[in-house]
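1. task: produce atomic coordinates for the following.
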Amino acid sequence: MSIFRWITRGAGLVALACALPAAAQSPAKIRFMLDWKIQGVHAWFYWARDKGYFKDENLDVAIDQGDGSAAAVTRVMSGGYQAGVGDVNAIIQNAASKPGEAPVMVYMIYNQAPFALITKADGPIKTLKDVEGKTLGSPAGAAALKVFTALARRNGIDEKKVSWTNMAPNLQEQMLLRGQVDASAVFAATSYMNLVAQHVDPDKDIRWIFYNDNGLDLYSNGVLVSPKLLAEQPRAVGGLVKAVNRAMKECIAAADACIDNLARNEPLIDKSIEKRRMLYVLKHSILTSEVAEIGLGDVRDERMARAIDQIADSYGLPRKPSVGEVFNRSFLPPKAERAAKLPL
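-> The predicted model follows:
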């Protein structure tokens, strides 16, 4: 081999060796869609980003606001986003009809689904059956609307006798209060504090009909990822879950700091309202007795299987996906790292 060829080949090998570490260290880019407009229940995602927890896991996460937890599932399926916050019941429906294409949930957040119908306490709807012949409202992409069929079939409600009006998310409570709809299908996490902000007492002035109190036993929103991200970048998925879990635990312990950080991202929020919203959701939907036993992020397989049965039977799905098609716990940190409770 000539000296020139030896030097050229050696230089090429050195260049390649230098390039490999840089490529290996290039952060994985993830477009992440929220389930709704920025609220207190999203504080941990911005905390994870702003505190550098995503960066610590070699991730470059861009967070966008959403327009419904069922819609977030669709957006990830379309390929526009690699991950997001969405409704596991929408995942079940899509996994049944499009095996291998639906996102997979890797970190459950809402252990108790906050789906509810709300109506005026002095209005004509006293029981669930009273919705027949009435007009209900919901944003088109809302999970509470998508799951209503399961609720109706479980309780013998004739859906043909129920009329629906779609509205923008920010008009949901207003249209109910103005009498433009008789009831609205809502996320309690959102509507409870929206009513407080409109100087309505949600406990005295509003009747709440919760889906899980009327025959359903559903999980709800959590962190989901696309099948492509799961297959091609499992390390990124693990890093995403680890960062979110770390941020959630810190926000549970230090709500004020996390809400202050959220306000730096969205100065128009009312910090007192969003703190109350976050604490309300933590108390009623996240930090349940089941979570005290199994830790943040996880589910009970037998309960998830029952939820799949309920959704599949109610919608007449072509098949019942397995729990493993819908939820993957293999990226969860150890249970000891997922223990959390509200400070006294």
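2. contacts, neighbours, all on C-alpha from now
-> OK.
3. so what's residue 116 closest to, chain neighbours aside?
-> Nearest residue to residue 116, sequence neighbours excluded (C-alpha to C-alpha, 6 or more residues apart in numbering): residue 210, at 4.2 Å.
4. for the stretch 1-150 of the chain, what spans make up the helices?
-> With DSSP state H, counting those that start in this stretch as the criterion, the stretch 1-150 of the chain has helices at 3-25, 43-50, 53-56, 69-77, 88-97, 143-146, 148-154.
5. contacting residues for the residue nearest to residue 116?
-> By C-alpha atoms under 8 Å, 6 or more residues apart in numbering, the contact set of residue 210 is 114, 115, 116, 117.
6. got it, and residue 88?
-> 105, 219, 220, 221, 222, 326.
7. can you check residue 69 too?
-> With contacts defined as C-alpha under 8 Å, 6+ apart, residue 69 is in contact with 34, 35, 36, 85, 86, 87, 141, 142, 143, 221.
8. could you tell me which residues make contact with the second one?
-> To tie it back to what came earlier, the one meant is residue 35. Taking C-alpha under 8 Å, 6+ apart, one finds 65, 66, 67, 68, 69, 70, 71, 72, 84, 85, 86 in contact with residue 35.
9. out of those residues, who's nearest residue 343?
-> Closest approach between the contacts of residue 35 and residue 343, by C-alpha to C-alpha: residue 85, at 25.3 Å.
10. one more to put side by side:
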Amino acid sequence: MKKSAMKMKKTFHAFEIVSLLLFAGYLVVPATPLLAQERGQPVPASGAKPLTRVRFALANPIINPGLSFVWIGSHFGWYQREGIDLEIIRTQGPADATQRVAAGQVEFGLPPPAFYVASVASGQDLGLVSVYLLRRQQQYSFAVLQDSPIKALKDLKGKKIGVSSLGDEGVTYVKATRRELKLVDSELQMVPVGAAGAATSSLQTGVVDVLALPGVQYALVEGLGVKLRHLPQPAFAERVFGNEIVTRRDYVAKSPEVVKGLLKGFAMGSAFFVANPKAAIEISFKMFPETVPKGMSLEEAVAGQVAALPPNIATLRFDNKPCKKWGCNSEEDWKAYIEYLGLDLSKTGDVKRFFTNEFIDYANSFDQKAIQDLARNFVLK
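-> Just a heads-up that it's a prediction; the model follows:
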């Protein structure tokens, strides 16, 4: 027993930094022209747009290198050229991120839209709109320990499912699975277990039988050498998208230039990330050196992250989608998403109220080949 406990302690020693970050409030991405210049990166030319402070809420409580496409635009000065001074805000999950945007505490958030769509269905419009679809496919999955007897979705009956929190999109994913399997609530119980390392500890100690987490959190765990086995996806999964960039409708009306600039910097970061995820991870660790797990070298941390990234990258691709642009939404996808939520379209109304593609052409108005070439030839100095 002592040996097992010591092994677990060693495994999750690397997550100590994550635990510390949970209580820090937020981290600011260096985004001023001076800091960019100190890093030897491009900065706004003389006479460029004045910088506007933009607070961007993640849908999780950690600075995860697997999300580096969000902030690497600051490293290259792409946001700054658009007049954006980007500040990254960590939250306790999608519900928290949604609430902060709705309350005007941040200008943008990156949650799945389940929470504000459900509010509309219940008669409360939070005044939010999606301006950019990040994940063309949802990123949640069920995972178990390698030696678990659970092999298929049907084996989930009567099991305890670990979700990050009861305000996480994982709850929606589990509920949709429960409907697909025709189970009642008591036959698929959800337990909040926290993020990444804490969640996996709950799995290893038997607090839960299965995890339902997003790919970016599994990447943190698997990047440290913890071996998990993923169950087959439910039938609905391939038809459902994931996180969106959301903001308030009144903010769109008041600050369209800021929206355009934010989305362009974000799309450029995404193009770089997909072309060379290793370079993006290296940049992220340089920007946030405190996120390199304790006991690991930088090279080990990068290698671990990169090895676990393919499922994350797959959700960003749109090769098989009708719209071949970064960020675009479609009416058909939204109808499928509302069905996934188990909501009645007659209560949510016209799905076009939930999104706009108004800024997508501008977001894609950069030389994508040049970004890809930059990424593929990039060497961090």
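11. report the TM-score for the pair.
-> Once superposed, chain against chain, the TM-score is 0.80 (TM-score structural alignment, normalised by the length of structure 1); 313 aligned residues with a C-alpha RMSD of 2.9 Å.
12. so residue 97 of structure 1 makes contact with residue 321?
-> No: applying C-alpha atoms under 8 Å, one finds residue 97 of structure 1 not in contact with residue 321, separated by 9.1 Å.
13. who has more neighbours out of the two?
-> Each of residue 97 of structure 1 and residue 321 has its neighbours counted (other C-alpha atoms under 10 Å); residue 321 has more, 22 against 15.
14. identify the residues contacting the residue lying closest to the more buried one once chain neighbours are set aside.
-> Excluding the flanking residues, the one nearest residue 321 of structure 1 by C-alpha to C-alpha, 6+ apart is residue 96, at 5.5 Å. The contact partners of residue 96 of structure 1, by C-alpha under 8 Å, 6+ apart, come to 312, 317, 318, 319, 320, 321.
15. my guess is residue 134 of structure 2 contacts residue 243. True?
-> Yes: judged on C-alpha under 8 Å, residue 134 of structure 2 makes contact with residue 243 at a distance of 5.6 Å.
16. trace residue 140 of structure 2 over to structure 1, please.
-> In structure 1, residue 140 of structure 2 lines up with residue 115, judged by TM-score structural alignment.
17. so what's residue 295 of structure 1 up against?
-> Contacts of residue 295 of structure 1 (C-alpha under 8 Å, 6+ apart): 335, 336, 338, 339, 340.
18. try 10 Å
-> 287-289, 332-341 (C-alpha atoms under 10 Å, 6 or more residues apart in numbering).
19. what number of residues lie near residue 4 of structure 2?
-> By other C-alpha under 10 Å, 10 other residues sit near residue 4 of structure 2.
20. mind listing what it touches?
-> Residue 4 of structure 2 makes contact with 10, 205, according to C-alpha under 10 Å, 6+ apart.
21. now it: how far from residue 236 of structure 2?
-> 38 Å (C-alpha to C-alpha, to the nearest Å).
22. again with residue 62 of structure 2
-> Residue 62 of structure 2 sits at a distance of 28 Å from residue 236 of structure 2 (criterion: C-alpha to C-alpha).
23. what do you get for residue 358 of structure 2?
-> Distance, residue 358 of structure 2 to residue 236 of structure 2, by C-alpha to C-alpha: 28 Å.
24. chain center to stretch 136-153 of structure 2, what's the gap?
-> Taking the mean of its C-alpha atoms, stretch 136-153 of structure 2 sits 19 Å from the chain's own mean (C-alpha atoms, centre = their mean, to the nearest Å).
25. structure 2: strands as residue ranges?
-> Secondary structure of structure 2 by DSSP state E: the strands cover 52-57, 84-89, 108-109, 128-133, 140-145, 159-163, 188-192, 210-214, 228-230, 244-248.
26. what residue in structure 1 is paired with residue 242 of structure 2?
-> That one, residue 242 of structure 2, aligns with residue 220 by TM-score structural alignment.
27. residues near the alignment partner in structure 2 of residue 234 of structure 1, how many?
-> The alignment partner of residue 234 of structure 1 in structure 2, by TM-score structural alignment, is residue 256. Residues lying near residue 256 of structure 2 (other C-alpha under 10 Å) number 14.
28. quick check: residue 256 of structure 2 touching residue 248?
-> No: using C-alpha atoms under 10 Å, residue 256 of structure 2 makes no contact with residue 248, being 11.3 Å away.
29. now, which of the contacts of residue 35 of structure 1 sits nearest residue 267 of structure 1?
-> residue 65 (14.7 Å).
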